[in-house]
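Asker: I would like to see how this sequence folds:
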Amino acid sequence: MAQGLLISVGGTAEPIVAAIAAHRPEVVCFVCSEQSAEKLGEVRARAGERGLAYRHRLVIVSDPEDLAQCYADTLKAADLLEAEGVPAGEVVVDYTGGTKTMSAALALATVGRGYRFSYVGGDRRDKGGLGVVETGTERVRTGWSPWRLFAVEEKRIFGALFNRHLFGSAAEVLERALAHDPGDRRLLEGLLRVSRGYQHWDAFRHAQAKEALREGLGRIEEWVAYRPTSEYRDIVAPIRANLEFLNRLQQGTRGFRRRHRLQVIDLLANARRRAEVGRHDDAVARLYRALELVGQIAFEEAFGCETGAADPARLPESLQGAYRARYWSEEKGACQIPLMAAFAALAEAGRPEGLRLREREEAFKALLYARNHSILAHGFEPVKPEVPGRFEGLLRETFDLTDELVFPRMP
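Answerer: The predicted structure is shown next:
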């Protein structure tokens, strides 16, 4: 049974009545040409003889041989059923009757809406088996739309969102697709977990990201193992490489709790993703943090203390007095050393990080000006689109940051 039936009407009433009898809808929306509309009286009479009652709506296609016009008119018919409050899962589309153009338009207009599809065939046809089904031998075949079965539209939208790094929105598309019990359930479940994993990763929730990616990759690998030509095979290796990066990051940071150089690579990749979607201020904020992290790691290695709680006695002797005077915090009982001062101390100690930054200090100051005057820092000036790329390039060149971290792209 179905609450709604959307059906094209041709020159015979029998298949229409057979479909109504099979599905017993509460409301029927007929798609007719001006000629086939004349059959609706006969349809209602024959349905009444079989005790079939229904409300009906009618759409007349203006040209039954024009695919574009039939498509537009059929969209109106689908909208009429929706206006009746019939859920998509309770609608059956029967494309048996009408011209071939009307049937094609009906399928095209409704295939992505989550409806079921129906066709009236039969055991015997006239004209030597090539004509219409003989009355009394009709057989109704019903199945899900192949669009829904293989989640074609959902996969397309998912891929577009994922490749724009909108991982949460991409995951929501898959959740809706899974609610319809698609044939590719195992694949979609894997893609969903992977999307949630990258959503966690984008928010620096690395432990949750690792678990979700591990689960998702397992499902995807199972699915593609029996489908050697699937385009989703190409995402397995990048996801696996990303998981390996997270494993190394977890080990290097002792459970994502300490500073490590791999965090700099992670920040650079995160900043690039932000820049790719036009969020230049967010990108520069991450790049600033990457620069700061380079300095903090080197500072701790060089002096055995953190920039936020530095013992001035451990600094180069030439800087101890000045740094104590400028940066001493009575509350902390230590010096709190800002970014450029930390790199100056590293340069004075002969560390390569400090010396390299000193060589490019003016270039860094120009980029830091853009950051400091952005709305996310201390000013009101939007960051220009070219700034994140220049900032990342300068960081990589200055500190020899050659590692890359690239998320997969969906087909």
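
Asker: all contacts plus neighbour counts: C-alpha atoms, from now on.
Answerer: Noted.

Asker: For burial, what's the neighbour tally of the closest residue to His23 other than its chain neighbours?
Answerer: For His23, ignoring the flanking residues on the chain, the nearest one in space by C-alpha to C-alpha, 6 or more residues apart in numbering is Met1 at 4.4 Å. Close neighbours of Met1, defined as other C-alpha atoms under 10 Å, add up to 14.

Asker: Look up how far Val28 lies from Met1.
Answerer: 13 Å (C-alpha to C-alpha, to the nearest Å).

Asker: Here is the second sequence; please produce its structure so I can put it next to the first one:
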Amino acid sequence: MPKAMIITVGTGKNVEHGICFSIEKQNPDHIIFIVTKESKNKIIPQILENPKVKSKKSEEILLSDENDIEKIYSQCLESIERAKKLGYSPADIVIDYTSGTKSMSAAVVLAGIKKWVGSLSYITGERDSNGRVISSTERSMILEPNKIYADLFFDKGREKGADFSLFRNF
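Answerer: Have a look, this model is predicted:
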């Protein structure tokens, strides 16, 4: 099944290794990088040099302010809509929020939940003394947010006055 991937891109040391690892694991057909001016100039070229990434279709969305969560959220919603316009259903969109500012990560996850994306990806691993994941120890943590979506449906039903007492014993 064709897949799109939306990835926040920060500027930390060796951040490109984790991003390339995530891309290799998810194997998307199309990648949308959410970038800052600095990550566009310093990190994206390193990512695109990777042979397993080089052959992928990709584009970048440049953030106007990497610390303004409301602006980032709007731009992340736009990136998901862009993927949908390219023919990807929300279920076939994966978001990787590993890299970037905390505002970038929070905004892309919130946008993903709002738009019902299929999965969220976070790269973890053994950490060095600076708290950075050590290259070659990476592992992918995937969350399919179905429980979150079920909770949203349940809450919406409760708002509409649905009687869930039947389910109390489950």
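
Asker: Does the residue nearest to His23 of the first structure touch Arg24 like I think?
Answerer: Yes: between Met1 of the first structure and Arg24 there is a contact at 5.5 Å, judged by C-alpha atoms under 8 Å.

Asker: Now the common contact residues for those two.
Answerer: Common contact partners of Met1 of the first structure and Arg24 (C-alpha atoms under 8 Å, 6 or more residues apart in numbering): none.

Asker: how about Ser79 of the second structure, what does it touch?
Answerer: Contacts of Ser79 of the second structure (C-alpha under 8 Å, 6+ apart): Ile6, Ile32, Ile61.

Asker: how much space between the residue nearest to His23 of the first structure and Gly97 of the first structure?
Answerer: Separation of Met1 of the first structure from Gly97 of the first structure (C-alpha to C-alpha) stands at 20 Å.

Asker: what's the answer for Arg240 of the first structure, then?
Answerer: Taking C-alpha to C-alpha, one finds Arg240 of the first structure at 51 Å from Gly97 of the first structure.

Asker: The two - which one has more neighbours?
Answerer: Gly97 (23 against 16).

Asker: which residue ranges form the strands in the first structure?
Answerer: Using DSSP state E, the strands of the first structure run over 4-8, 27-32, 55-60, 91-94, 116-122, 138-144, 328-329, 334-335.

Asker: Leu368 of the first structure matches what in the second structure?
Answerer: Aligning on TM-score structural alignment leaves Leu368 of the first structure without a counterpart in the second structure.

Asker: Leu368 of the first structure: how many residues sit nearby?
Answerer: 18.

Asker: what sits against Leu187 of the first structure?
Answerer: Applying C-alpha under 8 Å, 6+ apart, one finds that Leu187 of the first structure lies in contact with Arg219, Ile220, Trp223.

Asker: Pick the one among these closest to Tyr71 of the first structure.
Answerer: Checking the contacts of Leu187 of the first structure against Tyr71 of the first structure with C-alpha to C-alpha, the nearest one is Trp223 at 35.7 Å.

Asker: residues contacting that closest one?
Answerer: Neighbour list for Trp223 of the first structure: Arg186, Leu187 [criterion: C-alpha under 8 Å, 6+ apart].

Asker: Quick check: chain neighbours aside, which residue is closest to Arg57 of the first structure?
Answerer: Cys29 (4.5 Å).
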